[in-house]
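**Q** The sequence and its predicted three-dimensional model are supplied below.
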Amino acid sequence: MLLHIPGVLNREQVAALRARLDTTDWVDGRTTVGAQGAQVKQNRQLGETSPLALELGQVVLAALAASPVFFAAALPLRTIAPLFNSYAGGEHYGAHVDGAMRRMPATAAGPGAWVRTDVSSTLFLSDPDDYDGGELIVTDVYGEHEVKLPAGDLILYPSTSIHRVEPVTRGARVCSFFWTQSMVRDDMRRSMLFELDQNIQSLRARLGDCPELVGLTGHYHNLLRQWSEA
């Protein structure tokens, strides 16, 4: 499922994040990928454990928690702390697949747990008019999908997808990105549950909780109960 979620951050939140990010020191983005990704990746990122990344990541996580659409689509069990990147001056990221597992940040109690990456998300912090190029290209069985969204909007897609970021030839493309381990591993099942949930919500707004809707809601929860791994 490839899903555009508008307005995860409002304009004031985007401006506040950008004010911090535009004056920070970035590091080579290749430090956060494996050997295959390092061959095709050319961008800059905040360090994964930098205080600024951790602080701004909490802003993003709070926004996700307030988004019922994100919850319905991702069915999150665990979400990796959001990261932040910037592309400019021809920087790009060639075709790749995200690693299947990511480690949560270490704590005083020991190394962080491993998290399976089921769902990838990119939260745009630059408006399309701010830069040329930089399209996120996601490939699936239906072909290639070009994504370039307004600041504050999010694109969600299966982590199994081959994807790339086109070279940025003017301005800067600034985003947050992160991975989620879903309660439902299979993308087709997540898509079915999301479609069922959205139809239930639409019908409830029109009809209230009639007996038929109670039955459909029961089917939703019974499917989730059968398919979830939480």
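**A** Great, that's in hand.

**Q** hey, let's count contacts and neighbours off CA atoms from now on
**A** OK.

**Q** Settle this for me: residue 10 is touching residue 154, isn't it.
**A** No - between residue 10 and residue 154 there is no contact under CA atoms under 8 Å: 11.7 Å.

**Q** quick one, what contacts the most centrally placed residue in the chain?
**A** By CA atoms, centre = their mean, the chain has its centre lying nearest to residue 121, at 1.3 Å. Contacts for residue 121 were tallied using CA atoms under 8 Å, 6 or more residues apart in numbering; they are 154, 155, 156, 157, 177, 178, 179.

**Q** what's the nearest residue to it if we skip its chain neighbours?
**A** residue 156 (4.5 Å; CA to CA, 6 or more residues apart in numbering).

**Q** downstream neighbour of the one helix or strand the residue nearest to the centre of the chain maps to in the secondary structure list?
**A** Residue 121 is part of strand 119-124, with elements assigned from DSSP states H and E. The helix or strand immediately downstream of strand 119-124 is strand 131-133, counting by DSSP H and E.

**Q** on that earlier part again, between residue 10 and residue 154, which has more neighbouring residues?
**A** Neighbours were counted for residue 10 and for residue 154 using other CA atoms under 10 Å; residue 154 has more, 26 against 13.

**Q** just to revisit the earlier point, surely the residue nearest to residue 121 and residue 2 touch.
**A** Yes - here residue 156 lies in contact with residue 2, judged by CA under 8 Å, at a distance of 5.7 Å.

**Q** could you say what helices and strands the lengthiest strand in the chain packs with?
**A** Using DSSP state E to define each element, the chain has its longest strand at strand 168-182. Applying 3 or more CA pairs under 8 Å, 6 or more residues apart in numbering; DSSP states H and E, we find strand 168-182 packed against strand 76-79, strand 83-88, strand 114-116, strand 119-124, strand 131-133.

**Q** Give me the angle between whichever helix or strand comes after the second one and strand 83-88.
**A** Okay, so that is strand 83-88. Counting by DSSP H and E, the next helix or strand C-terminal to strand 83-88 is strand 92-96. Going by axes from the mean of the first three to the mean of the last three CA atoms, to 10 degrees, strand 92-96 is angled at 120 degrees with respect to strand 83-88.

**Q** And here is the other one:
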Amino acid sequence: MVIIEQLFSKDEVQQYRNELAQVPWSDGKNTAMGMAADVKQNTQADANHTSVQQLANGVLAKMGATPKLISAALPHKIFPPCFNRYSEQETYGFHVDAAIMRLPNSQDVIRSDMSMTLFLSEPDEYQGGELVIATEFGEHRIKCQAGDAVVYPSSSLHKVTPVTQGARIAAICWMQSLVPDQAMRQTLFELDQTIQSLANDSAANRQQLDNLHHVYHNLIRQFSQI
């Protein structure tokens, strides 16, 4: 689980909020699959609307230009971002994201390895609405600043607690990783973050950096699936 701080600036968040206020929204159950539909209570922006598609493309562009996110997820394929809204008394109970998702208007499918939530509402704009991710070490409760994103394994049980006041708006998407093994993805992320930190240290030994870089890419070759 990785927090990407300010994936979007405050100005960009406001621009998205203004655009989303002008598009049609519908019952989120329409896009839920299997048992998830029983516990999903929210609304979702019309994914076929031209403005929504342009906003989704903007999220994809940001993702592709964010090294920390690429390092954490190593994305191979990405399901187009969706936009959801939780108003008062709306919630999404514990569920697991579908393992296989068909890309819109396509016969292609992706395996959901990593999920991402991009918060578009400030924490003080709503009460409740926490993203809760269950792990073997207990539940993690997440309520980020507008513009921040959290990336986490799609295999985890997670939920959005009921919103009791205000409204919570977010973008969500799913990624198929080049490295399907979760433990290896974590190891590669930690290794890459160490390399990047050393690369910014003028006192770091170049030969040792080259050796670490060599190990990193050879691990990618060994464990990636294309």
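**A** Ah, there it is. Owing to the predicted nature of the structure, the values given are computational and were not obtained by experimental measurement.

**Q** what's the burial count for residue 192 of structure 2?
**A** 19.

**Q** Name the helix or strand for whatever residue of structure 1 lines up with it, please.
**A** For residue 192 of structure 2, the aligned position in structure 1 is occupied by residue 197, per TM-score structural alignment. If you go by DSSP H and E, residue 197 of structure 1 is part of helix 187-207.

**Q** post-alignment, the next helix-or-strand element following that helix versus structure 2, mean distance?
**A** Using DSSP H and E, the helix or strand that follows helix 187-207 of structure 1 in sequence is helix 211-227. Here helix 211-227 of structure 1, set against structure 2 after superposition, deviates by a mean of 0.5 Å using mean CA distance after the TM-score superposition for structure 1.

**Q** Show me what counts as buried in helix 211-227 of structure 1.
**A** Buried positions in helix 211-227 of structure 1, judged by neighbour count with 16 or more other CA atoms under 10 Å: 213, 217, 220, 224.

**Q** In structure 2, what stretch matches that helix?
**A** If you align by TM-score structural alignment, helix 211-227 of structure 1 falls on residues 207-223 of structure 2.

**Q** How far off centre is the matching stretch?
**A** 26 Å (CA atoms, centre = their mean, to the nearest Å).

**Q** can you check stretch 115-123 of structure 2 too?
**A** On CA atoms, centre = their mean, the centre of stretch 115-123 of structure 2 falls 9 Å from the chain's centre.

**Q** who's in contact with residue 141 of structure 2?
**A** 130, 131, 132, 133.

**Q** Filter these down to the ones in strands?
**A** Going by DSSP E, the strands hold 131, 132, 133 from the contacts of residue 141 of structure 2.

**Q** Out of these, which comes closest to residue 109 of structure 2?
**A** residue 133 (25.0 Å; CA to CA).

**Q** check contacts around the residue mapped onto that closest one from structure 1.
**A** Under the alignment (TM-score structural alignment), residue 133 of structure 2 pairs with residue 138 of structure 1. Residues in contact with residue 138 of structure 1 (CA under 8 Å, 6+ apart) are 144, 145, 146, 147, 161, 162, 163, 164.

**Q** Just give me the neighbour total for the spatially closest residue to residue 138 of structure 1 that is not a sequence neighbour.
**A** In space, and not counting its chain neighbours, residue 138 of structure 1 is closest to residue 163: 4.4 Å by CA to CA, 6+ apart. For residue 163 of structure 1, the count of nearby residues is 22 (other CA under 10 Å).

**Q** ditto for residue 49 of structure 2
**A** There are 12 residues near residue 49 of structure 2, going by other CA under 10 Å.

**Q** can I assume it is in contact with residue 22?
**A** No - contact criterion CA under 8 Å: residue 49 of structure 2 and residue 22 do not qualify, at 10.6 Å.

**Q** For residue 156 and residue 2 of structure 1, work out which one has more neighbours and name it.
**A** More neighbours surround residue 156 than the other of residue 156 of structure 1 and residue 2, with 21 against 17 (other CA under 10 Å).

**Q** so what corresponds to the more buried one in structure 2?
**A** Counting by TM-score structural alignment, the partner of residue 156 of structure 1 is residue 151.

**Q** Report the angle between the helix or strand hosting its match and helix 182-199.
**A** Element membership for residue 151 of structure 2 (DSSP H and E) is strand 149-153. Note on geometry: by the same axes, to 10 degrees, strand 149-153 of structure 2 and helix 182-199 are set 140 degrees apart in direction.

**Q** and the next element down the chain from strand 149-153 of structure 2?
**A** That would be, after strand 149-153 of structure 2 and using DSSP H and E, strand 158-160.

**Q** Once aligned, what mean separation remains between that next one and structure 1?
**A** Counting by mean CA distance after the TM-score superposition for structure 1, strand 158-160 of structure 2 comes out at 0.2 Å.

**Q** Please pull up the equivalent of residue 165 of structure 1 in structure 2.
**A** Checking TM-score structural alignment: residue 165 of structure 1 goes with residue 160.
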